[in-house]
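Enquirer: Sequence first, then the predicted structure:
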Amino acid sequence: MPHDSVDPVELTADLVRCPSVTPEEGGALALLQERLGAAGFECTRVDRAGVANLFARWGDKGAAKTFGFNGHTDVVPLGDETAWTMPPFGAEIKDGLLWGRGSTDMKSGVAAFVAAAIDLVRDNPPQGAIILTITGDEEGDAEHGTTALLDWMADNGEAMNVCLVGEPTCPDKMGEMIKIGRRGSLSAWFTLTGVQGHSAYPHRARNPLPAMARLMDRLSSHELDSGTDHFDPSTLAVVTIDTGNPTTNVIPAECRATVNVRFNDAHDGASLIAWMQRELDEVEAAFDLTGAMDVKVSGESFLTPPGALSDLVAAAVEAETGVRPVLSTTGGTSDARFVKDHCPVVEFGLVGQTMHQVDERVAVDQIVQLKAIYSRILHDYFG
């Protein structure tokens, strides 16, 4: 006899009530472990360096067909709590919307795929396995979240054949976009050091500010590329230039600047670092200054070529929404950048217009629709 289906709206609300601001677990993963364990999933907490993560599998390890979901229960800080018109962890439903931090990004996505997975294994057990990897460190540094789960899986012989990340992907309406890749992201911190002096005697100083202006202009005005088959052109943004100098009669000794690069598959982090270092070296020499650069590559660009996985997801989305989704690589980074080293991965989720905002909220009917889409994907995958 079929069990009562899991209500994804109720589960979303339960998760939103957990104050899981990165890096706090807030009770969200404990709640999911309890629900999944009761449904027959083998659950393991994979905590690392103070970060909480959850691995859950239904079915045999090493099954010939293993479908994976990935998501996160951590949320960004509230910002100005007095600006919220609804309790940020209240999960109240009003005007057809469920309100609260994480309601869009991405506790509703996690609730939808957990609900879909539990219903499938209870009512129509598949020939194969379902793996859920849920982290508490996506909104933070992401050094001990999905990477810790994937490391643990490799050490313990666990593997997904394909994976769907449940991040919000639709700009305006349900069903319009699937992410099949992401741009890479790189940040670079530059320091130029000269000699401090009196602004009335500039010849006795070595001013790093004109040099930094030259460097930032050269970097930001350079056309990295004109786009590739599946990606928009790469971009470089200068996000700060600073000397900390409050006076007008002192030439400072030091100037700092930071840039952020979002790059497509025409580049990798190493090639961009080498280019920026060459530009820095030239400015150093031209202005007789000392330069330094620190770099963090948050993720390389990647693409899951259109094929069986994107076709599977697109067909389910169209069947449930009547909308044929476009295949996109737009937006920032996600944990798919780690999963792509393990197996083919795509992303699909609900409309993300209010994520990270004050009064974050999600349409209740979208949560229900998202569970239906995930349920259809699982049904069609296991056939």
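Expert: Now that the structure is in, tell me what you want to look at.

Enquirer: Going by C-alpha atoms from here, please, whenever you check contacts or count neighbours.
Expert: Will do.

Enquirer: end-to-end on stretch 15-29?
Expert: Distance between the boundary residues of stretch 15-29 (CA to CA, to the nearest Å) amounts to 9 Å.

Enquirer: And it, how far out from the chain middle?
Expert: Here stretch 15-29 is found 17 Å from its chain centre; the criterion is CA atoms, centre = their mean, to the nearest Å.

Enquirer: Number of residues surrounding the nearest residue to Asp7 once chain neighbours are set aside?
Expert: Residue nearest to Asp7 in three dimensions, not counting chain neighbours: Ala115, with 6.9 Å by CA to CA, 6 or more residues apart in numbering. Using other CA atoms under 10 Å, the number of residues around Ala115 comes to 25.

Enquirer: State the distance from Ala115 to Trp152.
Expert: 25 Å.

Enquirer: Tell me where the stretch 251-383 of the chain has strands.
Expert: Here the stretch 251-383 of the chain has its strands, by DSSP state E, counting those that start in this stretch, at 254-263, 290-299, 302-303, 326-328, 345-347, 361-363.

Enquirer: Now do the buried residues in the last one.
Expert: Neighbour-count burial for strand 361-363 flags 361-363 (criterion: 16 or more other CA atoms under 10 Å).

Enquirer: swap in the second one?
Expert: Judged by neighbour count using 16+ other CA under 10 Å, the buried positions of strand 290-299 are 290-291, 293, 297-299.

Enquirer: Show me what it is in contact with.
Expert: Contacts of strand 290-299 from elsewhere in the structure, counted by CA atoms under 8 Å, 6 or more residues apart in numbering, are 184-194, 269, 273, 277, 280-281, 284, 333, 337.

Enquirer: Put this next to the first one:
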Amino acid sequence: MTQPPDPVELTRRLIRCRSVTPEEGGALDLLQQVLEPLGFVCHRLVFSEDGTPNVDNLYARLGTGSPHLCFAGHTDVVPPGNPDDWRVDPFGGEVVDDAVIGRGAVDMKGAVACFVAAASRLAAGRGGEPGGSVSLLITGDEEGPSINGTRKVLDWMRERGEVPDYCLVGEPSSGTDLCDTIKIGRRGSMNFELTVHGTQGHSAYPQHADNPVHRLVRGLHRLTGDRLDEGSEHFEPSTLQVTSVDVGNPATNVIPAQATARFNVRFNDLHDSTAVERWVRERVEPDAPRFDLAVRVSGESFLCTPGPLSDALSAAVEEKLGRTPILGTGGGTSDGRFIKDLCPVAELGLKNALAHQVDERAPLRDLRDLTDVYEVALKRLLAC
């Protein structure tokens, strides 16, 4: 059997693939070249939809038995910004000060490399079969619109009966210390565009106009002053953040006809998106008899009850790193919001502080330690 890859070297090679969403950039080609000699059966899945770019995805499986653990991740990355702001080439995969620097080192090519290395070690130790099954669902659409990636791969998996017992997502879940947090859920996310209508007029004669800016400000004051909740057992309180207020009025003596605000709500498991929208409308209506509200739901909140998956991950962290991770639900959305409808899901990966930043980097020690944690968790889940 082919030797298991080194997680550091594989991370460096993946970073050198310029896979800025939605470009594949050679990253999936590289993973397929690594996985097939290890015994994985690989499927390349290209999906498209009107008005969105085609996206290349990879599904690879080793073994046919149960239990079946699927690792979900992505090789697409956000743009690096100005390369001159980086200490080194953001796509060079260079090692500086005992860390791999490059776009995607943390989010999340490093974790992909760690899991491939861990699964390969386990298979090598058992003569090519890991016990049960191990698969990887790797998309090129996580940092983009998330239309032609994980969701459609999951549909393809259901149709083929490729339903795992557990799914581990390699998003950077760690805070201060590696593996200090295992995410077992995520808050929901909604984006609102609120347009309040008034009556245009001269600012010297406000009695003949209806100023929508004043109405909008009062509505926003109520939205930002009232709390959705005080939090729940596994979630922090829901939040609302105003991200933009626009009037588009170049004149200083004209009361505008309309004013618009945009805001984002991150909500916990005490609500669904329908309830949140109702809550917003109830706080706008008293001061704005005429308004339009555009709503886009990025994902509903979800919680996977602690069980075998989170237990195995926690035990692996304790064994290899000597710390007890917390079970958290913070941060933004992830593809876990799609996977939780198929099987229990948890997230465990590198430290998130430098994700998407200039000089994004993963310490060599963290890459090797995360590989060890993944390997122990696999042994526990697959009863090897």
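Expert: Thanks, I have it. Just so it is clear, the model here is predicted, and its values are computed rather than measured.

Enquirer: Mind telling me the TM-score for this superposition?
Expert: With the length set by TM-score structural alignment, normalised by the length of structure 1, the two chains reach a TM-score of 0.95; 376 aligned residues with a CA RMSD of 1.3 Å.

Enquirer: mind putting the strands of the stretch 251-383 of structure 1 in CSV, distance to Ser103 of structure 1 included?
Expert: What follows is the strands of the stretch 251-383 of structure 1, written out as CSV (distance: least, CA to CA, whole Å):
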stretch, distance to Ser103 of structure 1
strand 254-263, 27
strand 290-299, 25
strand 302-303, 28
strand 326-328, 23
strand 345-347, 18
strand 361-363, 6
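
Enquirer: just so I know, which of the ones you listed lies nearest Lys94 of structure 1?
Expert: Between Lys94 of structure 1 and the strands of the stretch 251-383 of structure 1, the shortest gap by CA to CA is with strand 361-363, which sits at 9.7 Å.

Enquirer: what range in structure 2 does the closest one sit on?
Expert: With the alignment judged by TM-score structural alignment, the segment of structure 2 matched to strand 361-363 of structure 1 spans residues 361-363.

Enquirer: Please state the offset of that stretch from the chain centre?
Expert: Between the mean C-alpha location of stretch 361-363 of structure 2 and the chain-wide mean there is a distance of 19 Å, by CA atoms, centre = their mean.

Enquirer: what's the mean distance for that stretch versus structure 1?
Expert: Stretch 361-363 of structure 2, aligned to structure 1 and superposed, deviates on average by 0.6 Å (mean CA distance after the TM-score superposition for structure 1).

Enquirer: Kindly provide the distance from the spatially most central residue of structure 2 to Pro22 of structure 2.
Expert: To find the centre residue of structure 2, average its C-alpha atoms and take the closest one (CA atoms, centre = their mean): that gives Ser334, at 2.7 Å. Plainly put, Ser334 of structure 2 is 17 Å away from Pro22 of structure 2 if you go by CA to CA.

Enquirer: Doesn't Arg121 of structure 2 lie inside a strand?
Expert: No - remark: Arg121 of structure 2 does not belong to a strand; assigned using DSSP: H, G, I helix; E, B strand; the rest coil, it is helix.

Enquirer: neighbours around it, how many?
Expert: 22.

Enquirer: Quick check: the gap between it and Arg61 of structure 2.
Expert: In terms of CA to CA, Arg121 of structure 2 sits 15 Å off from Arg61 of structure 2.

Enquirer: repeat for Val116 of structure 2
Expert: In terms of CA to CA, Val116 of structure 2 sits 11 Å off from Arg61 of structure 2.

Enquirer: More neighbours: the two, which one.
Expert: Neighbour count, other CA under 10 Å: between Val116 of structure 2 and Arg61, Val116 has more, with 26 against 21.

Enquirer: need the contact list for Gly50 of structure 1.
Expert: Residues touching Gly50 of structure 1, when contacts are defined by CA under 8 Å, 6+ apart, comprise Pro23.

Enquirer: For burial, what's the neighbour tally of the counterpart of Arg227 of structure 2 in structure 1?
Expert: When the structures are aligned by TM-score structural alignment, the residue of structure 1 matched to Arg227 of structure 2 is Glu223. The burial metric for Glu223 of structure 1, expressed as a neighbour count using other CA under 10 Å, is 12.

Enquirer: In which helix or strand does Glu223 of structure 1 reside?
Expert: With the criterion set as DSSP states H and E, no secondary-structure element contains Glu223 of structure 1; it sits in neither a helix nor a strand.

Enquirer: Look up how far Pro233 of structure 1 lies from it.
Expert: 9 Å.

Enquirer: try Gly50 of structure 1
Expert: The gap separating Gly50 of structure 1 from Pro233 of structure 1 is 38 Å, by CA to CA.

Enquirer: Could I get the full set of helices for the stretch 1-150 of structure 2?
Expert: 7-15, 27-35, 110-125, 150-160 (DSSP state H, counting those that start in this stretch).

Enquirer: need those helices in JSON lines with distance to Asn264 of structure 2, can you?
Expert: Below are the helices of the stretch 1-150 of structure 2 laid out as JSON lines (distance: least, CA to CA, whole Å):
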{"stretch": "helix 7-15", "distance to Asn264 of structure 2": "32"}
{"stretch": "helix 27-35", "distance to Asn264 of structure 2": "33"}
{"stretch": "helix 110-125", "distance to Asn264 of structure 2": "29"}
{"stretch": "helix 150-160", "distance to Asn264 of structure 2": "23"}
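
Enquirer: Now Pro5 of structure 2. Nearest residue, chain neighbours left out?
Expert: By the measure of CA to CA, 6+ apart, the closest residue to Pro5 of structure 2 outside its immediate chain neighbours is Ala117, 5.4 Å from it.

Enquirer: Can you give me the distance of the one you found to Thr371 of structure 2?
Expert: Ala117 of structure 2 is 7 Å from Thr371 of structure 2, by CA to CA.
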